[in-house]
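> sequence-free structure coming up:
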């Protein structure tokens, strides 16, 4: 997969990046295509467009999940509003000198570019996934020591911060220690990223729990505001693609595997694909069930 695939053409906007599920655009100068092409480095605004593409195990799968891009954008915007005291990268499109293209308005966010930190700020509140596998072998999660006797899906005594180094597109992110984040961004910024991530996670967890939903884990991305240097929340936030959510009642009944995300896709793919070559197309029932889980989460949180 290349850094720039084949994003949808948008009048007045130039595509500058295409990831597994999102495409980035910057405004084309009013004078047209001159000697200096638009870029993320020089743009005042960036359009983040969430697609309906779905990925699992570092593969973009076919077909996509209908309406997924709009649903995840709606959820991000809702969470940014709940966290209004946390600086974020959103720009009000009603007052900006550029506008959202009508064709992608329901799945696009207008944002200001940030100098992004090369760290995935992962916070875990429950023992699950790769963390559970490591805990069984070493009693740790990403090197963080945990009490003995925990079971899969247990709530941790306190949320833990387990950062990762953001790998190049197509590669796996690499779990790193807090000390390594200090080497990457300096002690002050590393501590600020950790503390802010844990604070936002706790606040979001309380919001979700009040609605009968458990936030098991999530990842944040932050950047520095290019004018003030302020640490700013960017990318998507607390969506079904970046977070693991559970129904609190279902969890209490003992089912710790039913999540409001693409776990249905992961489960099907792990059973029906060896991991080599092109992955098979997703069957219709898997696509339908996944779309329903995305919608159900938004209805539960925002009702």
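Nice, thanks for sending it over. Just so it is clear, the model here is predicted, and its values are computed rather than measured.
> Only C-alpha atoms from now on, for both contacts and neighbour counts.
Fine.
> host element of the closest residue to residue 109 other than its chain neighbours?
Once its chain neighbours are removed from consideration, residue 109 has its nearest residue in residue 48; the separation is 5.2 Å (CA to CA, 6 or more residues apart in numbering). For residue 48, the enclosing helix or strand under DSSP states H and E is strand 46-50.
> Can you give me the buried ones in that strand?
Residues of strand 46-50 classed as buried: 46, 47, 48, 49, 50 (neighbour count, 16 or more other CA atoms under 10 Å).
> same thing with stretch 212-222?
Of the residues in stretch 212-222, those buried (16+ other CA under 10 Å) are 213, 214, 215, 216, 217, 218, 219, 220, 221, 222.
> re the thing from before, tell me which of the buried residues of strand 46-50 is nearest to residue 133?
Distance from residue 133 was checked for each of those by CA to CA. The minimum falls on residue 50, at 31.4 Å.
> Help me confirm that that closest one comes into contact with residue 75.
No. Look at residue 50 against residue 75 with CA atoms under 8 Å: they stay out of range, at 11.6 Å.
> Spell out the residue ranges of the strands in the stretch 201-303 of the chain.
213-225, 231-234, 243-247 (DSSP state E, counting those that start in this stretch).
> Structure two is appended below for comparative analysis:
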């Protein structure tokens, strides 16, 4: 992972930086006893477990706007936002931050796939299944699945790769009751969101959710980001319907532009190359277009 730096924000202490987000607690508290957290989305962009340079202009603002919009659409699903918290976000992080309640996070990425692509496509080509779920023969990259499938991944410690796992393995990790609840909730949220986006001419090919338990009530709560361009593959519905090739069908609004350029220009050895200005500009434009189309 590349170098990560975080802002100094008045009233808050920086405690952790991920590839894209920086985490703060109120001054005088620690991450063990903080009553709330400040999560700031940076303009950093990552691919293949590396933070790349340069960042994507306004990316943090766009991701935060998209998460907040989806949290509002999914008002029947408990989420980690602190009511009224936006009024207390430092000016230096305005538009890029959320104040949230701490959760006891499940070590699982709750992945839902409505279409076959990415790592799911690679696995399907080898086994005709994804995380042990058998799929029909003859699928092409980018095809819609007969119904959305839940394909969890184990969240590896920082610096290691996340691992796709079977549902049975998920049960071993979090217990049957939690595993079933997470699967049902993930499929529910995906189905609601997919209906919303298709009405706007967009497809959510796949996405990942992260859930935790409220420390007080034990309620399963949607955390982290939700249905952003970093956590989801968004495609253009008209292009998917008309496209003759996978590239034409999967016209993306996410960081696939970055992944594709990096895969073509780097052998994953050593430090990744800097992104050229044209790739940065194209990615920023697609992130912005997605916001406009969803929220119009």
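It's in. A quick note: this is a predicted structure, and the numbers were derived from the prediction, not measured.
> TM-score for these two?
Laid over one another, the chains give 0.96 as their TM-score (TM-score structural alignment, normalised by the length of the second structure), with 292 aligned residues with a CA RMSD of 1.4 Å.
> just to revisit the earlier point, tell me the residue in the second structure aligned with the residue nearest to residue 109 of the first structure.
Residue correspondence to the second structure (TM-score structural alignment): residue 48 of the first structure is matched to residue 39.
> circling back: and the following helix or strand past the strand holding residue 48 of the first structure against the second structure, how far off on average?
Past strand 46-50 of the first structure, heading to the C-terminal end, the next element that is a helix or strand (DSSP H and E) is strand 54-56. If you overlay the two and look at strand 54-56 of the first structure, the average distance to its match in the second structure is 0.4 Å (mean CA distance after the TM-score superposition for the first structure).
> how about the strands in the stretch 51-200 of the first structure?
For the stretch 51-200 of the first structure, the strands defined by DSSP E, counting those that start in this stretch cover 54-56, 59-61, 108-111, 114-116, 119-126, 140-141, 144-145, 155-161, 164-165, 174-175.
> between the fifth one and strand 243-247, how big is the angle?
Relative orientation of strand 119-126 of the first structure versus strand 243-247 (axes from the mean of the first three to the mean of the last three CA atoms, to 10 degrees): 20 degrees.
> before we move on, the earlier item: from residue 10 of the second structure, how far off is the match of residue 48 of the first structure?
To residue 10 of the second structure, residue 39 of the second structure is 14 Å away according to CA to CA, to the nearest Å.
> what's the average distance of the strand holding residue 48 of the first structure to the second structure?
Between strand 46-50 of the first structure and its aligned partner residues in the second structure, the average distance after superposition works out to 0.3 Å, using mean CA distance after the TM-score superposition for the first structure.
> other SSEs contacting that strand?
Strand 46-50 of the first structure sits against strand 22-27, helix 68-82, strand 108-111, with contacts defined as 3 or more CA pairs under 8 Å, 6 or more residues apart in numbering; DSSP states H and E.
> Can you say which of the ones you listed is nearest to residue 139 of the first structure?
Between residue 139 of the first structure and those, the shortest separation by CA to CA is 33.2 Å, and it involves helix 68-82.
> Could you report the neighbour count for residue 101 of the second structure?
19 (other CA atoms under 10 Å).
> for residue 284 of the first structure, that is, sorry about that
By other CA under 10 Å, the burial measure for residue 284 of the first structure, its neighbour count, is 11.
> Would you mind finding the match for it in the second structure?
Counting by TM-score structural alignment, residue 284 of the first structure lines up with residue 277 in the second structure.
> could you measure that match against residue 229 of the second structure, distance?
In this view, residue 277 of the second structure and residue 229 of the second structure are 20 Å apart by CA to CA.
> So which residues of the stretch 201-303 of the first structure form helices?
For the stretch 201-303 of the first structure, the helices defined by DSSP state H, counting those that start in this stretch occupy 248-252, 263-272, 284-302.
> In the second structure, which residue range corresponds to the shortest one?
Helix 248-252 of the first structure falls opposite residues 237-241 of the second structure when the two are matched by TM-score structural alignment.
> Show me what counts as buried in that stretch.
Using 16+ other CA under 10 Å as the test for burial, stretch 237-241 of the second structure gives 237, 239, 240.
> which position in the second structure aligns with residue 156 of the first structure?
In the second structure, the position corresponding to residue 156 of the first structure is occupied by residue 145, as judged by TM-score structural alignment.
> show me the contacts for that match.
113, 114, 115, 116 (CA atoms under 8 Å, 6 or more residues apart in numbering).
> same thing but at 6 Å, please
The neighbours of residue 145 of the second structure, taking CA atoms under 6 Å, 6 or more residues apart in numbering as the test, are 114, 115.
> Give the aligned equivalent of residue 135 of the second structure in the first structure.
With TM-score structural alignment defining the correspondence, residue 135 of the second structure maps onto residue 146 in the first structure.
> meant to ask about residue 75 of the second structure
Residue pairing (TM-score structural alignment): residue 75 of the second structure is matched to residue 84 of the first structure.
> what's the answer for residue 30 of the second structure, then?
Across the two structures, residue 30 of the second structure finds its equivalent in residue 39 of the first structure, going by TM-score structural alignment.
> what number of residues lie near its match?
As a burial measure, residue 39 of the first structure scores 17 neighbours (other CA under 10 Å).
> and it, helix, strand or coil?
coil (DSSP: H, G, I helix; E, B strand; the rest coil).
> where's it relative to residue 62 of the first structure, distance?
Distance, residue 39 of the first structure to residue 62 of the first structure, using CA to CA: 30 Å.
> Between the strands of the stretch 201-303 of the first structure, which one is closest to residue 114 of the first structure.
strand 213-225 (5.2 Å).
> Distance from the chain centre to the closest one, please.
Its chain's average C-alpha position is 7 Å from that of strand 213-225 of the first structure, according to CA atoms, centre = their mean, to the nearest Å.
> Check the gap between the closest residue to residue 208 of the first structure other than its chain neighbours and residue 87 of the first structure for me.
Spatial nearest neighbour of residue 208 of the first structure, excluding adjacent residues (CA to CA, 6+ apart): residue 214 at 6.1 Å. With distances defined as CA to CA, the gap from residue 214 of the first structure to residue 87 of the first structure amounts to 24 Å.
> cool, and residue 205 of the first structure?
As judged by CA to CA, residue 205 of the first structure and residue 87 of the first structure stand 19 Å apart.
> Which of the two has more residues huddled nearby?
With other CA under 10 Å as the criterion, residue 205 of the first structure and residue 87 differ in neighbour count, and residue 205 comes out ahead with 19 against 15.
> Mind telling me what that one corresponds to in the second structure?
The criterion is TM-score structural alignment: under it, residue 205 of the first structure has residue 194 as its aligned partner in the second structure.
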